[in-house]
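Peer 1: Fold the following.
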Amino acid sequence: MLVFLAGFGLGLSLILAIGAQNAFVLRQGVRREHVGVVVLVCAASDAVLYAAGGAGLGALVEQHPAVVDVARWAGAAVVLGYGALAARRAWRGEEGLTAAGDATVDDAGRRLRPVLLTTLALTWLNPHVYLDTVVLQGSVAATYGDDRWLFSAGAVVSSLVWFTALGYGARLLAPLLRRPGAWRVVDGVIALVMLAVAVSLVAGR
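Peer 2: So this is what the prediction gives:
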């Protein structure tokens, strides 16, 4: 149990930082738009990466920095593009919140593809994800020997708990975001977060 909790604590500490992925999950949660899909993709992706770290692939990633470099530049482009869209919404004052049940089934179906692709891009094209989940978590997990899988399991559960809480808990902010101009502020903040993340990726930090 102590090993499991150690993995849970490390995983939670790595994922709590506000970044492009968390900002996107938060926005989808407030909009109540494909929240389950977004949470599932994020948590499942982390599970795969934590498993890779537990299997010792962190050393392989460190030996091939070119893989991280490709993800870094591609991730910067994706994050910057999403940030530009958020900035445009903030500038134009486009309302981002749709009450539950307001959108038609056809609208929801059309939005699923871009939401899914954005979630995958913000997850898998972020080099920090590999460094945190595969390299760092994998290195710590290795110190537990045969219990490394229990440590990794704790990290996987922390990811599931976090994204579920963020995605479904975000709807509590909905009443505040129905106020005129509220979404302009939210999208403005998201644009700044995305810009900061893109700059950090380009700078290699």
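Peer 1: CA only for contacts and neighbour counts going forward, please
Peer 2: OK.
Peer 1: Tell me which residues of stretch 11-20 come out buried.
Peer 2: Of the residues in stretch 11-20, those buried by neighbour count under the rule 16 or more other CA atoms under 10 Å are 11-12, 14-15, 19-20.
Peer 1: Run the chain-centre distance for it.
Peer 2: 8 Å (CA atoms, centre = their mean, to the nearest Å).
Peer 1: what residues does that stretch touch?
Peer 2: 79, 122, 132-133, 137, 154-156, 158-159, 162, 193-194, 197 (CA atoms under 8 Å, 6 or more residues apart in numbering).
Peer 1: One more, please, to line up against the first structure:
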Amino acid sequence: MAATYFSGLLLGFSLILAIGAQNAFVLKQGLLRQYVFWVCLVCALSDAILICLGVFGFASLLSQQVWLIQAMKYFGAIFLFFYGLRSFYNAYKANNGLVASEQPTTTLVQTLILCLSFSWLNPHVYLDTVVLLGSISAQYMDKVAFASGAVSASFIFFFGLGFGARLLRPIFANPKAWKILDVVIGIVMWMIALSLLR
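Peer 2: Presented below is the predicted three-dimensional model:
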């Protein structure tokens, strides 16, 4: 059981560590110290639901719904394009670094809607959590232990990223560093959007 749990944990970490739209959003919220707990919780719970769906049999059903994957690709690409555009605009407009950004520009509800969009509108998330983890889990007898390991990886990663971001705050007090972060986030969003349309 422990070996299966750690297999799920390590695989979960390997899939989640890549820089993506969701991770960039969590990092930025962590730097701003805005709704960090709720953002981390929503991301981790979303991953947990998708992992469980994959491990316990939803992968085969999802793979048959080609139209759903296609629709999610286009919605996801449009969402990421506009969020990337917003990041570029913020980089152009802002001149005061992290200190000026500390006043919340969105409400908790708006932030959580954004967070849910990053979690559920990106087909890559479904391919990683539902399809890939689901198919790999088939080789394990103890699916609960495997799923628990992968879910643990999501909780550890998102809460570590969100609350660990404060260690980088001195760097992002510099207006140039904050501009660079916004530009990098914009580039990441547009690259993912383009990859969805290919």
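Peer 1: After superposition, what is the TM-score?
Peer 2: Scored against TM-score structural alignment, normalised by the length of the second structure, the superposed chains reach a TM-score of 0.94; 197 aligned residues with a CA RMSD of 1.7 Å.
Peer 1: re earlier: can the buried residues of stretch 11-20 of the first structure go into CSV with extra columns for secondary structure?
Peer 2: As requested, these are exported to CSV (DSSP: H, G, I helix; E, B strand; the rest coil):
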residue, secondary structure
Gly11, helix
Leu12, helix
Leu14, helix
Ile15, helix
Gly19, coil
Ala20, helix
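Peer 1: for the residues you listed, which one is nearest Arg148 of the first structure?
Peer 2: Proximity of the buried residues of stretch 11-20 of the first structure to Arg148 of the first structure (CA to CA) peaks at Gly11, which lies at 13.4 Å.
Peer 1: so how far is Arg171 of the first structure from the closest one?
Peer 2: Here the criterion is CA to CA, to the nearest Å. By it, Gly11 of the first structure lies 24 Å from Arg171 of the first structure.
Peer 1: quick one: which helix or strand includes the spatially most central residue of the second structure?
Peer 2: Compute the mean C-alpha point of the second structure, and by CA atoms, centre = their mean the closest residue is Gln22, 2.4 Å away. Secondary structure assigned from DSSP states H and E places Gln22 of the second structure in helix 21-32.
Peer 1: what's the next secondary structure element after that helix?
Peer 2: Defined by DSSP H and E, the subsequent element after helix 21-32 of the second structure is helix 36-53.
Peer 1: quick revisit: which of the contacts of stretch 11-20 of the first structure has the most neighbours?
Peer 2: Ala155 (31 neighbours; other CA atoms under 10 Å).
Peer 1: Which residue is the nearest non-sequential neighbour of the residue nearest to the centre of the second structure?
Peer 2: With CA to CA, 6 or more residues apart in numbering as the criterion, Gln22 of the second structure has its nearest non-adjacent residue at 5.3 Å, and that residue is Phe118.
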